[in-house]
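Asker: quick one, what's the 3D model for this:
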Amino acid sequence: MYEVIARARAEGARFRLQPEMFHKLSAALTLLILVAIFAFGNPAFLSVNNGLTIMLQTSVIGLLGIGMTMVIITGGIDLSVGSVLALSGTVTGMLVKSGMPVLPAMFCGVIVGALCGLFNGFVITKMRITPFVATLGMMLIARGIALQLTGAAPISRLGEAFGVLGNGALFRIVEMGANGFPKVVFPGIPYPVILLVVVAILGSYMLRRRQIGRHIYATGSNEEAARLAGVEVDRTKMIAYSLSGALAGLSGIVLMSRLVTAQPNEGVMYELDAIAAAVIGGASLMGGVGAISGTLIGAFIIGVLRNGLNMAGVSAFIQQIVIGFVVIFAVYIDQIRSRR
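Answerer: Below you'll find the model as predicted:
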C-alpha cells in the first residue's frame, strides 16, 4: 500500500516538473535567439568586453530576482526590494563615511535589508495583511528613511576600498604598453558576477536540498495542506521575506560600490525587473513553482534586451515598452500553464 502511495507521489512530482522544465527551456531558447539576433545586427555584441558588461549589469537584478523567487514560490510578492536596496546602500555609505571599515559596514547594510524583510514577514503573517499592501508600505517606509537620513543628497568620497566589490575583477590581466601606459589585456571576471554565481548556487541548494526549501514550495503549493502536514507556514514566510530583504541589501551594496557613491534615489522600479526576471524564468505568481536557474535566465534575457537595444540606438523609453510586453507575455504563459 505504502509503495503505491510513494509511486503515485513520485509520478505526481514528475508531472508537475514537466511544465516547469518546459518553461525554463523555452526561456533559455529565447535568450539564445535574442543573442543571435543582436549578434547578427552588431558583431561587437559578441565581444568579450560586451559579454562581461552584460553580466555586470545583470548581477544586481539577478541578486534581487533570487530573493524575489523565494517569495513568489511562497505565493507572495515583495514590492519593497528597490527601496530596501537604496536604504541598505545608503546606510552602508553613511557608516563608511563615519569611519567604519568597509566590510563591517557592508555587513550592517545586509542586516538592515534582512530586518526590512523580517518586518514584511511579520506584518504579513501576524497582522494578516496581504503581501501586496504590506510590501508596498515597506517600499514607502524604506525610501522615506533613506531620503530622510541623507537629506535626499548623495554620499560621495567613500574611498577606493568601498569601490572594490563593485568595480574589481578576478583574473584581470594588465600589461605595460610600449608608450609606458598600462594596457588591459583581459578585463577579468567582475566580482559582482562571482557573487551572483555563489548566491545562486547557495539559493538553489537551499530550495532543492534543504528542509526549509521544501517548506517554501509546500507553502506556495497549498498553504493549508502544508500547515496540516506540520509545516510552520508563518516561520517559512518570514524566512523567505528576510532572505529577500537581505539579498536586496546585498544588491544595494553592490550597486553603490559600483558608483562609489551612496544614492538614496537608486533602485526605483527595480522591484519590477526582479519580478519580471522570476516570472520570465518560470516562477508562477500563483505560488509553488519556480527555480533559481530559471530566474537567472530571466535576468539575462532582460540584460541582453537592454544591452542589445542600447547598441542598436533604441531609446530607453522604447526599451521599457519592449520589456513590458515581454513580462505580459510571460505572465500569460504562466496563466495558461496554471489553468492546465
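Asker: okay, CA-based contacts and neighbour counts for the rest of this
Answerer: OK.
Asker: the stretch 51-200 of the chain: strands as residue ranges?
Answerer: Using DSSP state E, counting those that start in this stretch, the strands of the stretch 51-200 of the chain run over 169-170, 173-176, 182-186, 189-190.
Asker: most packed of the ones you listed?
Answerer: Ranked by mean neighbour count, the strands of the stretch 51-200 of the chain are led by strand 189-190 with a mean of 20 (mean count of other Cα atoms under 10 Å).
Asker: these two touch, right, Ile173 and Pro182?
Answerer: No. Applying Cα atoms under 8 Å, one finds Ile173 not in contact with Pro182, separated by 10.1 Å.
Asker: export the strands of the stretch 51-200 of the chain to TSV and tack on distance to Leu64?
Answerer: Shown next, in TSV, are those (distance: least, Cα to Cα, whole Å):
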stretch	distance to Leu64
strand 169-170	21
strand 173-176	30
strand 182-186	28
strand 189-190	18
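Asker: so which of these gets nearest Ser251?
Answerer: Across the strands of the stretch 51-200 of the chain, Ser251 has its closest neighbour in strand 189-190 (14.3 Å, Cα to Cα).
Asker: could you say what helices and strands the closest one packs with?
Answerer: helix 48-73, strand 169-170 (3 or more Cα pairs under 8 Å, 6 or more residues apart in numbering; DSSP states H and E).
Asker: how about those, which one is nearest Glu224?
Answerer: helix 48-73 (15.1 Å).
Asker: turn the helices and strands packed on strand 189-190 into JSON lines, columns for distance to Val233.
Answerer: Listed next are the helices and strands packed on strand 189-190 as JSON lines, based on distance: least, Cα to Cα, whole Å:
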{"stretch": "helix 48-73", "distance to Val233": "13"}
{"stretch": "strand 169-170", "distance to Val233": "41"}
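Asker: ok, which of those comes nearest Gln320?
Answerer: helix 48-73 (15.2 Å).
Asker: any idea how far Ala277 is from Val327?
Answerer: Noted for Val327: a distance of 9 Å to Ala277, by Cα to Cα, to the nearest Å.
Asker: one more: Ala200?
Answerer: Applying Cα to Cα to Ala200 and Ala277 gives a distance of 14 Å.
Asker: these two: who's more crowded?
Answerer: Just comparing Ala200 and Ala277: by other Cα atoms under 10 Å the higher neighbour count belongs to Ala277, 31 against 21.
Asker: which stretches of this protein form helices?
Answerer: Listed in chain order, the helices of the chain (DSSP state H) span 2-41, 48-73, 81-97, 102-126, 131-150, 164-167, 191-209, 211-221, 223-228, 233-259, 270-280, 292-311, 316-339.
Asker: tell me the buried residues in the last one?
Answerer: Within helix 316-339, the residues that count as buried by 16 or more other Cα atoms under 10 Å are 319, 323, 326-327, 330-331, 333-334.
Asker: to compare with the earlier structure, here is another sequence to fold:
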Amino acid sequence: MENWDEQTIKAFRKDLLTWYDQEGRAYLPWRVDHNPYRILVSELMLQQTRVDTVITYFNRFMKELPTVQDLAEAPEEKVLKLWEGLGYYSRAKNLHKAAKVVAFDLKGEWPESYDDLLALPGVGPYTAAAIASIAFEQVVPAIDGNFFRVFSRLLKIDDDIAKPKTRKVFYNAVEPIVDPERPGDFNQAIMDLGTSYMKTVDPDTLHSPVRKYNAAYRDGVEDQYPVKTKKKKPVLQRYQALVIYNEKGELLYEQRPKTGLLAGFWTLPLRPIDSIEEIDGEQLSIKPITHVFSHRKWEIWPVAKAVPTELKEGQRFLSVEEQEAIALPKVQHKILDKLKEQL
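Answerer: From the prediction side, this is the model:
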C-alpha cells in the first residue's frame, strides 16, 4: 500500500477539488443544498440504481414529500407507490422509518455525528458518512463502490473489498486524506471521479485529474484493482404464477407475508415448483419470466386457473384501476407485461 506524506496529501486535495469545482456533477438535484433529508433520500435511492434513473424518482418524491415531516406523516402505501420501479423496497420502508425517528422521536432535529446517523433505520456506514460530511461537514470518508475503486488504485490497496473487514482498512488509509475544510465536496468528488475517469470498465486514467497519484496506473496494474472475490451465483427458484380472472375481469392477487422477500406486497399467487413438469394448469408462456434479486433468481411460469370456490386469507380480486393505485413490485409488472402479450 502506498503511504502519502503531508505534502502529497495537500496537493491531491487541491487537484481533486479544483477539478470538482470545474467539472463536478453540480446539476444533480440533491446537490442544490446540503439538506440532510434530501441527501438521505437520494443516497437510499442510489443504492443499486443508476443516477439517471434516480433523478426522475427523486424529483417526484420531493414534489410529493418535500420535508422529513411530510414523509413521516405519509402512509406507507404512498411511499411505496412513489418508490415503485426502483426495487429493493426495504430501502423505502427503512427511509420511512428513519423519517419517523427524526420527525417524531427527535422532534425534527437531525443527528449530526456519524455514529448518531448510523443509528437511524436503514442508514449504513456509507450513507451515515455521506450525510455527516455533506450536511454537517464531519471529516469522515464515505466509502462506497466508487471509493473502493478509486483509492484501491491510487494507493494500491490489495485487500479484498468483498470482505467486511476491508472497509476499516480503507477508512484508516483515507481518513487522513479527506479535506478537513471541504469533507462533503471531497467525498462527492471521489464519487464523480469513480463514475468518470476511474470507471470499472474502460477507465480514462490518461486524462484523469489525479493521474499522477495513481500508483496502480503508474505500475501498469490498474486492471487488477480493486481486488474482489466473485459473488456466488444467485440461487435459482421456480414458481408458477396463478392467473385467475373472475366474471368481472378482475385479477386475483395475494399479499405476501410481512417478513421475507417482497414483504407485504401484492402479487399473483406464486406457488413453488421444482421443474416445469410440475406445472398444474394451462401454461401461458413458453419461456419463463425471469427476475434476479441480489441472492436469488426467480423463474416464473404464468398458469391459467379456474376461480376457486373460496379465497384464502390475504387474497382478493383487483380491478385494473386498483392494480394501478397500489405499489406493485417489479417482478409483478413483468408478469403483467407477459399477460398483455397473450391478449
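Asker: can you give me the TM-score here?
Answerer: Once superposed, the chains reach a TM-score of 0.26 (TM-score structural alignment, normalised by the length of the first structure), with 148 aligned residues with a Cα RMSD of 6.4 Å.
Asker: ok, the closest residue to Ala316 of the first structure other than its chain neighbours - how many residues close by?
Answerer: Nearest non-adjacent residue to Ala316 of the first structure, counting by Cα to Cα, 6 or more residues apart in numbering: Asn310, 7.8 Å away. When neighbours are counted by other Cα under 10 Å, Asn310 of the first structure registers 13.
Asker: return the most buried member of the helices of the first structure.
Answerer: helix 81-97 (a mean of 30).
Asker: now for that one, which elements pack on it?
Answerer: Helix 81-97 of the first structure packs on helix 102-126, helix 131-150, helix 233-259, helix 270-280, going by 3+ Cα pairs under 8 Å, 6+ apart.
Asker: output the contacting helices and strands for the longest one.
Answerer: Based on contacts counted as 3+ Cα pairs under 8 Å, 6+ apart, the elements that helix 233-259 of the first structure packs against are helix 48-73, helix 81-97, helix 102-126, helix 164-167, helix 211-221, helix 223-228.
Asker: contacts for the shortest one next, please.
Answerer: When contacts are taken as Cα atoms under 8 Å, 6 or more residues apart in numbering, the neighbours of helix 164-167 of the first structure outside the stretch itself are 190-192, 254-259.
Asker: so which of the strands of the stretch 51-200 of the first structure gets nearest Ile73 of the first structure?
Answerer: So among these, strand 189-190 is nearest, using Cα to Cα, at 29.6 Å.
Asker: count of residues packed around Tyr171 of the second structure?
Answerer: Applying other Cα under 10 Å, we find 15 residues neighbouring Tyr171 of the second structure.
Asker: need the buried residues of helix 316-339 of the first structure in JSON lines (columns: distance to Val81 of the first structure).
Answerer: Listed next are the buried residues of helix 316-339 of the first structure as JSON lines, based on distance: Cα to Cα, whole Å:
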{"residue": "Gln319", "distance to Val81 of the first structure": "22"}
{"residue": "Ile323", "distance to Val81 of the first structure": "19"}
{"residue": "Val326", "distance to Val81 of the first structure": "21"}
{"residue": "Val327", "distance to Val81 of the first structure": "18"}
{"residue": "Ala330", "distance to Val81 of the first structure": "21"}
{"residue": "Val331", "distance to Val81 of the first structure": "20"}
{"residue": "Ile333", "distance to Val81 of the first structure": "25"}
{"residue": "Asp334", "distance to Val81 of the first structure": "23"}
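Asker: just to revisit the earlier point, closest one to Phe107 of the first structure among the helices and strands packed on strand 189-190 of the first structure?
Answerer: By Cα to Cα (comparing all of these), the closest turns out to be helix 48-73, at 16.0 Å.
Asker: from the chain's centroid, how far away is that closest one?
Answerer: Distance, stretch centre to chain centre, for helix 48-73 of the first structure: 6 Å (Cα atoms, centre = their mean, to the nearest Å).
Asker: re the thing from before, kindly present the helices and strands packed on helix 233-259 of the first structure as CSV, with separate columns for distance to Glu271 of the first structure.
Answerer: Shown next, in CSV, are these (distance: least, Cα to Cα, whole Å):
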stretch, distance to Glu271 of the first structure
helix 48-73, 8
helix 81-97, 5
helix 102-126, 14
helix 164-167, 20
helix 211-221, 20
helix 223-228, 25
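Asker: wait, which of those is closest to Arg7 of the first structure?
Answerer: helix 211-221 (18.8 Å).
Asker: and the closest one, what does it pack onto?
Answerer: Using 3+ Cα pairs under 8 Å, 6+ apart, helix 211-221 of the first structure sits against helix 48-73, helix 191-209, helix 223-228, helix 233-259.
Asker: one step back: which one of the helices and strands packed on helix 233-259 of the first structure lies closest to Arg14 of the first structure?
Answerer: Closest among those, using Cα to Cα: helix 211-221, at 14.8 Å.
Asker: and the angle for that closest one with helix 233-259?
Answerer: Angle, helix 211-221 of the first structure to helix 233-259, by axes from the mean of the first three to the mean of the last three Cα atoms, to 10 degrees: 110 degrees.
Asker: any idea of the angle helix 211-221 of the first structure forms with helix 48-73?
Answerer: Interaxial angle of helix 211-221 of the first structure relative to helix 48-73 (the same axes, to 10 degrees): 70 degrees.
Asker: distance from the chain centre to helix 211-221 of the first structure, please.
Answerer: Relative to its chain's centre, helix 211-221 of the first structure lies at 19 Å (Cα atoms, centre = their mean).
Asker: okay, angle between it and helix 191-209 too, please.
Answerer: Using the same axes, to 10 degrees: helix 211-221 of the first structure against helix 191-209 is 80 degrees.
Asker: number of nearby residues for the nearest residue to Phe147 of the second structure once chain neighbours are set aside?
Answerer: Using Cα to Cα, 6+ apart and skipping residues adjacent in sequence, the residue nearest Phe147 of the second structure is Ile190, 6.2 Å away. Look at Ile190 of the second structure: counted by other Cα under 10 Å, it has 26 neighbours.
Asker: could you point out which element follows the helix or strand harbouring Ile190 of the second structure?
Answerer: Element membership for Ile190 of the second structure (DSSP states H and E) is helix 183-194. Under the assignment DSSP H and E, the closest C-terminal helix or strand after helix 183-194 of the second structure is helix 215-218.
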